[in-house]
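**Student:** Structure of the sequence below:
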Amino acid sequence: MLQKISNSAFKGHGPIQVLYPGLSMADNDSGIGSIGRIDHAHFEGKFHIAMHPHINDEILSYFRTGKVRHLDSEGFSETIGGKRLMLMKAGRRFYHEEDIDGEAEAQEGLQIFIRPGEKDLEPKVLFEDLDELYSENEWRLLASPEPASELQFSSKTWIYDIKLHKEVVVPLPSLPAKDLTGLLYVFNGSVLVNQTVGLNKKEAIIFRQEELSIHGDTDTELVLFLTDETASIFKRGMYSGNQVH
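**Tutor:** Coordinates of the predicted model:
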């Protein structure tokens, strides 16, 4: 099964556009398994996002350009962006604010809202420093449920990225479990999947039990999400939860 999500599925017209990936599946859930919501942000200039709460969300901040200053109720004050990633595990309650400096360089990235494995876990903030900004033509594991991951989800969720060069073809990475559902997202560039489905920036494809051949039409940045839809999750997080009423 292959299901394309076009960039018209995003909601909002400001610097943050929101994708609820499950809405394209018409199955009465705004998410897909543990993948609750994906925000694609693009800021130019200085912005301040005031202190605000999250409840039962696990949020991976994946910024490719620009810098963001993060301050939270757990006492962390950190600058993230590029090679420094952050996972906020909100649990029962968590507050944070952000200062975005997009003057010298526009800030662009994803905030990825993952559903937790259970309700009201202890809040926690995790950071990871990448050796390189890009993983050239090889899949790189960013976060997973495995204890060996610096950024560890409480649900059965895996996230990878790759920078695929023009005319290079790659398959999916070796999957960490059987019967996973995947979402392949184009952050920048364009690809051709299985020689039939073209994807451009801010488009995605959902797949279940499919082998994929991914051809770079241009130098392209991809993010791959994998989820076990049979595993336990909490679907009523503040932002990651099911928004279909």
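
**Student:** can we go C-alpha only for contacts and neighbour counts from here?
**Tutor:** OK.

**Student:** Please name the residues that touch the closest residue to Ala90 other than its chain neighbours.
**Tutor:** Spatial nearest neighbour of Ala90, excluding adjacent residues (C-alpha to C-alpha, 6 or more residues apart in numbering): Pro123 at 4.8 Å. Applying C-alpha atoms under 8 Å, 6 or more residues apart in numbering to Pro123 gives the contacts 74, 88-94.

**Student:** rerun at 6 Å
**Tutor:** 89-91 (C-alpha atoms under 6 Å, 6 or more residues apart in numbering).

**Student:** can you redo those as JSON lines with neighbour count and secondary structure?
**Tutor:** Formatted as JSON lines, the contacts of Pro123 follow (neighbours: other C-alpha atoms under 10 Å; DSSP: H, G, I helix; E, B strand; the rest coil):
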{"residue": "Lys89", "neighbour count": "29", "secondary structure": "strand"}
{"residue": "Ala90", "neighbour count": "25", "secondary structure": "coil"}
{"residue": "Gly91", "neighbour count": "20", "secondary structure": "coil"}
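
**Student:** residue nearest the centroid of the chain?
**Tutor:** Ile112 (3.7 Å; C-alpha atoms, centre = their mean).

**Student:** Just the element for that residue, please.
**Tutor:** For Ile112, the host element (DSSP states H and E) is strand 94-114.

**Student:** which residues touch that strand?
**Tutor:** Counting by C-alpha under 6 Å, 6+ apart, 34-54, 58-66, 68-73, 240 sit against strand 94-114.

**Student:** wait, Glu58 sits on Lys89?
**Tutor:** Yes - contact criterion C-alpha atoms under 6 Å: Glu58 and Lys89 qualify, at 4.4 Å.

**Student:** Quick check: neighbours shared by those two?
**Tutor:** Counting by C-alpha under 6 Å, 6+ apart, nothing touches both Glu58 and Lys89.

**Student:** One more, please, to line up against the first structure:
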Amino acid sequence: MKTVLHPAAQRGHANHGWLDSYHSFSFANYYDPNKINFGVLRVLNDDTVSGGMGFGKHPHENMEIISIPLEGDLEHQDSMGNTTVIKSGDIQVMSAGTGVFHSEYNKNKDQPVKFLQIWVIPNQKNVTPRYDQISIKSEDYQNKLLQILSPNPDDEGVWIYQNAWFYMASLSKDKSLSYKIKKEANGIYLFVLEGQLTIVDNILNTRDAIGIWDNGEELEIKAKEDSKFLLMDIPMLLE
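**Tutor:** All right, here's what the predicted structure looks like:
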């Protein structure tokens, strides 16, 4: 088994006034040669956007982009004709493929919006751009893993062009869950949204993360206090 620990305090940080962003991997002006990616996981940004502010229209191509709102309302518009507002409980995915323009704004002027923006390198290039979103309920992942993303359009959650599976879970204090990596060539990246938990003898606190790979055994995740986390099962090799 191989592991890499990414403490919250060691993330990249950029405060632009209207945007307060923490980068788990090298992004924009933040560069760390040891944190370019974790397998096909290229970006994990923890963003807070001030009221009424946001990202103007900008392009993407050949990237799977997943947005997970944590608080507030995020308005999305894109060149495919989609105009939506996503909020806590929603999971949004966009396959940029041959190219797409989109914008993201805080829908409210009197409160911030907080969300995770995740980029996954796809296993197919130049696909037709696509958009999808789902809504989940907190009770659906209380003390269990809820699949929110997979490679299969007919499976639970949204889907992307990559052999990846994402799960959301809330664990009550002293509760535990076990997880086995889906494919031998995959690893997991576990990101703690809140609380404190243990995994492979590591104690993780809010916004800490750990990557684990080359492991064929079940992993036990135990909450030391009420906790919530995102688990990403992803290929370790770039295709």
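
**Student:** Can you calculate the TM-score here?
**Tutor:** TM-score for the superposed chains, counting by TM-score structural alignment, normalised by the length of the second structure: 0.86, backed by 227 aligned residues with a C-alpha RMSD of 2.3 Å.

**Student:** Which residue comes closest to the counterpart of the residue nearest to the centre of the first structure in the second structure once chain neighbours are left out?
**Tutor:** For Ile112 of the first structure, the aligned position in the second structure is occupied by Ile118, per TM-score structural alignment. Distances taken as C-alpha to C-alpha, 6+ apart place Leu44 nearest to Ile118 of the second structure, at 4.6 Å, with adjacent residues excluded.

**Student:** That neighbour touches Tyr22, doesn't it?
**Tutor:** No - using C-alpha under 6 Å, Leu44 of the second structure is not in contact with Tyr22, being 8.4 Å away.

**Student:** count of neighbours near Leu5 of the second structure?
**Tutor:** 15 (other C-alpha atoms under 10 Å).

**Student:** mind listing what it touches?
**Tutor:** Ile210.

**Student:** To which residue of the first structure is it aligned?
**Tutor:** In the first structure, Leu5 of the second structure lands on Lys4 (TM-score structural alignment).

**Student:** In the host helix or strand of that match, which of the residues would be classed as buried?
**Tutor:** Per DSSP H and E, Lys4 of the first structure falls inside strand 2-5. For strand 2-5 of the first structure, the neighbour count (16 or more other C-alpha atoms under 10 Å) marks 4-5 as buried.

**Student:** compared with the second structure, how much does it deviate?
**Tutor:** For strand 2-5 of the first structure, the mean distance to aligned residues of the second structure following superposition is 1.5 Å (mean C-alpha distance after the TM-score superposition for the first structure).

**Student:** What's the first helix or strand after that strand?
**Tutor:** Per DSSP H and E, the helix or strand that comes after strand 2-5 of the first structure is strand 16-19.

**Student:** mean shift between that following strand and the second structure?
**Tutor:** Counting by mean C-alpha distance after the TM-score superposition for the first structure, strand 16-19 of the first structure comes out at 1.5 Å.

**Student:** Where in the second structure does that strand fall?
**Tutor:** Counting by TM-score structural alignment, strand 16-19 of the first structure corresponds to 21-24 in the second structure.

**Student:** Show residues contacting that stretch.
**Tutor:** 11-14, 44-47.

**Student:** Equivalent analysis for stretch 136-153 of the second structure, please.
**Tutor:** Contacts of stretch 136-153 of the second structure (C-alpha under 6 Å, 6+ apart): 89, 157-160, 162-171.

**Student:** Check the residues you listed for burial and list the buried ones.
**Tutor:** 157-160, 162-171.

**Student:** so of these, which ones are in strands?
**Tutor:** The strands, defined by DSSP state E, take in 158-159, 165-171 from these.

**Student:** Between the two ends of stretch 180-199 of the second structure, how far is it?
**Tutor:** 13 Å (C-alpha to C-alpha, to the nearest Å).

**Student:** List the buried residues of that stretch.
**Tutor:** Here stretch 180-199 of the second structure shows 181-182, 186-197, 199 as buried, counting by 16+ other C-alpha under 10 Å.

**Student:** Please apply the same query to stretch 26-45 of the first structure.
**Tutor:** 29-44.

**Student:** tell me the contacts of the residue opposite Ala223 of the second structure in the first structure once aligned?
**Tutor:** In the first structure, Ala223 of the second structure lines up with Gly216, judged by TM-score structural alignment. Shown in contact with Gly216 of the first structure (C-alpha under 6 Å, 6+ apart): 164, 166-168, 191.

**Student:** For burial, what's the neighbour tally of Thr83 of the second structure?
**Tutor:** Neighbours of Thr83 of the second structure (other C-alpha under 10 Å): 12.

**Student:** just Gly52 of the second structure next, same as before
**Tutor:** Gly52 of the second structure - counted by other C-alpha under 10 Å - has 16 other residues nearby.

**Student:** which one in the first structure is aligned with it?
**Tutor:** Aligned partner of Gly52 of the second structure by TM-score structural alignment: Lys46.

**Student:** Could you tell me how many residues sit around the residue nearest to its match when sequence neighbours are not counted?
**Tutor:** Nearest residue to Lys46 of the first structure in three dimensions, chain neighbours excluded: Asp101, at 4.7 Å (C-alpha to C-alpha, 6+ apart). Using other C-alpha under 10 Å, Asp101 of the first structure has 19 other residues around it.
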